Every structure is written in C-alpha cells, then in structure tokens.
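1. I would like to see how this sequence folds:
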Amino acid sequence: MSTDLHWSKSSYSDGEGECLEAALTPTTIHIRDSKRLTDPAPRTLRLTPTTWSTFLKSL
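-> This is a model prediction of the structure:
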C-alpha cells in the first residue's frame, strides 16, 4: 500500500533523516516518521483531508 505512494520531506528537514514525510492522495494524507523506516513494520498515520486541514489550522 504505502510503497506506491510518493513521499515528500519537509523543506525544514535537517538532512539527517529525522523528519516527517507526507504522501498525498485524493482521499488520504499519509504521514510517517522517516527515522523509523528501518523498523520491521514502519507505521503510517492516515488522515482525511478535512482532519489534516483542521489540524493545520489549530497550529
């Protein structure tokens, strides 16, 4: 599933691999922690665009 996604890092990333990455689809925002990618089963947070927008507005 997540292997077919196009992951993007923040422009604020420090280059050390410790940042959040996001992959966008029309129905889901996928978020992962890049430093955890070596885990046997890296976890991905999946949000609806509405939930993501609400989260960003709250910052």
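2. only C-alpha atoms for contact and neighbour calcs from this point on.
-> Fine.
3. need the helices for this structure, in chain order.
-> 49-58 (DSSP state H).
4. Tell me who's in contact with the residue sitting nearest the centre point of it.
-> Taking CA atoms, centre = their mean as the criterion, I31 is the residue nearest the geometric centre of the chain, at 2.0 Å. For I31, the contact set (CA atoms under 8 Å, 6 or more residues apart in numbering) comprises 20-23, 44-46.
5. ok, S58 to T51 distance?
-> Per CA to CA, to the nearest Å, S58 is found 11 Å from T51.
6. now the other sequence, so there's something to compare against:
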Amino acid sequence: MMTDIAWIKSSYSASQSNCVEAGALGGCVAVQDSKDPGRSFLRLPERAWREFVTGVKAEGPPV
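-> Below you'll find the model as predicted:
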C-alpha cells in the first residue's frame, strides 16, 4: 500500500536506531517504524494520538 504521507521522525529518536515516524492521514495519524518504511503502518484517530503523546510527555514512555 503506497500512501503519500509526509513522515516526521520522533525528536527522541534522532541519534538512535529505534525510531518512529508519524504523519497526517485524512483525519488520522499514521505511525511507522522508520527502520522498515516499506511495511504497513498504524492508523490512529487524532484524539488517540494526542492523548498518547500527552501521556508520554507527562509520565514517560510505557515500559
């Protein structure tokens, strides 16, 4: 599935190989593993993505 998404790499991943990228996709947010961009991606509602990012900023990443 080829979709024209402008991917943005996580700022926390800049110097590491464990990277995620996110991009806008018609009212949703697409999330992919930047090491393997040819594979599928997750599609999340914008609200769910905002809540996830807010939680990570407040509490740190899930363990």
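7. related to what we said a few turns ago, out of the contacts of I31 of the first structure, which end up buried?
-> Applying 16 or more other CA atoms under 10 Å to the contacts of I31 of the first structure, the neighbour count classes 20-23, 46 as buried.
8. Could you export those as TSV, including distance to S2 of the first structure?
-> Below are these laid out as TSV (distance: CA to CA, whole Å):
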residue	distance to S2 of the first structure
L20	15
E21	12
A22	11
A23	9
R46	10
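9. So which of those sit within strands?
-> 20-23, 46 (DSSP state E).
10. and which of the buried ones among the contacts of I31 of the first structure is nearest H6 of the first structure?
-> A23 (5.5 Å; CA to CA).
11. Identify the residues contacting that closest one.
-> By CA under 8 Å, 6+ apart, the neighbours of A23 of the first structure are 5-8, 29-31.
12. Scan these and report the most crowded one.
-> H30 (21 neighbours; other CA atoms under 10 Å).
13. my read: that residue touches T44, true?
-> Yes: H30 of the first structure lies in contact with T44 (CA atoms under 8 Å); the separation is 6.3 Å.
14. Now the common contact residues for those two.
-> Common neighbours of H30 of the first structure and T44 (CA under 8 Å, 6+ apart) do not exist.
15. Roughly how far does the residue nearest to A6 of the second structure when sequence neighbours are not counted sit from E59 of the second structure?
-> Excluding its sequence neighbours, the residue lying closest to A6 of the second structure (CA to CA, 6 or more residues apart in numbering) is G23, at 5.6 Å. As defined by CA to CA, G23 of the second structure lies at a distance of 23 Å from E59 of the second structure.
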